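Trainee: Predicted structure and sequence below. I'll ask about it afterward.
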Amino acid sequence: MIVALSFWFLMLICCGFAAAFGGRSGRAIALVYTLNVIATWLVTGNAEAWRNPHLAAMLVDTALLIALIWIALRSDRWFPIWFAGLHLVATLSHLASALAPGFAPKIYFLLQSLWSLPMLVILVLGVARDRIRGVRDERSIPPAP
């Protein structure tokens, strides 16, 4: 329970930072990622949901992956690409679980949740880097000195 609460706290802090200080890409990622976390929580409900491949969670993660790829293709920032790439790995863990029937539920859950921390770090670093450089939004890169 403490791990779940810690994740929710960290996710809200990181996505809140991106929503408050990020450009279009940072704000969009913060929104779709937060919605994904809520949707995943609603469709999985409890630990029993991770005993087998979870179709609803896979659909939610696939929808997020499509949204992240769309954001990355329209952005001129690097962090949306990394964010989408890490989420691709997390999404593929659903397929790995389906192809390996004896997959332990804890490993399935770990493969799903493991990638969230680097994703949040990349989001914060990408937004912070833009802020340090004085970039307010995409395509507004200040001229080189």
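Mentor: Ah, there it is. Note that this is a predicted model, so its numbers are computed, not measured. Numbering: from 1, shown residues only.
Trainee: switch to C-alpha atoms for all contacts and neighbour counts from now on
Mentor: Will do.
Trainee: give the contact list for the closest residue to Asp61 other than its chain neighbours.
Mentor: The spatially closest residue to Asp61, leaving aside those adjacent along the chain, is Thr91, at 5.9 Å (CA to CA, 6 or more residues apart in numbering). Remark: with contacts taken as CA atoms under 8 Å, 6 or more residues apart in numbering, Thr91 is in contact with 58, 61-62, 65, 112.
Trainee: Can you tell me the SS state at Thr91?
Mentor: At Thr91, secondary structure determined by DSSP: H, G, I helix; E, B strand; the rest coil is helix.
Trainee: From Ala19, how far out is it?
Mentor: Thr91 sits 24 Å away from Ala19 when distances are taken as CA to CA, to the nearest Å.
Trainee: this is the comparison structure:
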Amino acid sequence: MLHIIAFLVALGFCSIYAFSAGAGPERVAIVAQLGALLMSFSAGFVRISGGFSSLPAGLAVADLALGAALVVLALWANRFWPIALAGLQVATILAHIAKSIFPPLPAAGYAILVTVWAWPMLAVTAVGIMNHRRRVLLHGAERDWKDSWR
């Protein structure tokens, strides 16, 4: 339970950072991650019955929704870091696919594969915000979105 509290604190700090120093793509990324967290909690992530011995459908739906949002962000944003963010989320989705294809996948391994990517995703988001802030300070305003998507 302590790891969940630590993650929530880190997510809170990253959210504050995104809204104070980030622009459109940074804010969209953190809102998408917050939305997925709310969906995961509403799906009973903290109290998953069976302890990941079966595929938790609600959690898989939340991860698929976040994956779709991050892929769209990676396509539209005038940044490189959302591509890495979407890739990390795809790794989580692949864990769900593996569990659906091979149900005997050990519960502990599946739980780790589904949850471990959340921390690097926060780190990628924070570094993306930091780099955006640095570029704005050095070169002035930058475009948030690609011209081809306007």
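Mentor: Thanks, I have the structure now. Just so it is clear, the structure is predicted and the values come from calculations on it, not from any experiment.
Trainee: Overlay the chains and give the TM-score.
Mentor: In this superposition the chains share a TM-score of 0.88, using TM-score structural alignment, normalised by the length of structure 1; 140 aligned residues with a CA RMSD of 1.7 Å.
Trainee: What is the most widely separated pair among the contacts of Thr91 of structure 1?
Mentor: Leu65 and Gln112 (13.3 Å; CA to CA).
Trainee: Neighbour count for these two, which is higher?
Mentor: Summary of the neighbour comparison: Leu65 of structure 1 and Gln112, criterion other CA atoms under 10 Å, with Leu65 having more neighbours (24 against 21).
Trainee: I'd guessed Cys15 of structure 1 sits against Val32; true?
Mentor: No: with contact defined as CA atoms under 8 Å, Cys15 of structure 1 and Val32 do not form a contacting pair (9.8 Å).
Trainee: out of these two, which sits in the more crowded spot?
Mentor: Neighbour totals were compared for Cys15 of structure 1 and Val32, and Cys15 leads with 24 against 17 (other CA under 10 Å).
Trainee: Now do the helices in structure 2.
Mentor: In structure 2, helices defined by DSSP state H lie at 2-21, 24-42, 57-76, 81-101, 107-115, 118-139, listed in chain order.
Trainee: Let me have these in a markdown table, extended by distance to Ile48 of structure 2.
Mentor: What follows is the helices of structure 2, written out as a markdown table (distance: least, CA to CA, whole Å):
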| stretch | distance to Ile48 of structure 2 |
| --- | --- |
| helix 2-21 | 14 |
| helix 24-42 | 10 |
| helix 57-76 | 9 |
| helix 81-101 | 14 |
| helix 107-115 | 10 |
| helix 118-139 | 18 |
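Trainee: and the residue positioned nearest the centre of structure 2, how far is that from Ala141 of structure 2?
Mentor: Here the mean C-alpha position of structure 2 is nearest to the C-alpha of Gln33 (CA atoms, centre = their mean), at a distance of 4.7 Å. Counting by CA to CA, the gap from Gln33 of structure 2 to Ala141 of structure 2 is 25 Å.
Trainee: for Pro56 of structure 2, same thing?
Mentor: Noted for Pro56 of structure 2: a distance of 43 Å to Ala141 of structure 2, by CA to CA.
Trainee: Pick out whichever of these two has more residues nearby.
Mentor: Here Pro56 of structure 2 and Ala141 are compared on neighbour count by other CA under 10 Å; more neighbours surround Pro56, at 20 against 12.
Trainee: quick one: contacts for the counterpart of the more buried one in structure 1?
Mentor: Under the alignment defined by TM-score structural alignment, Pro56 of structure 2 is paired with His54 of structure 1. When contacts are counted by CA under 8 Å, 6+ apart, His54 of structure 1 touches 44, 94.
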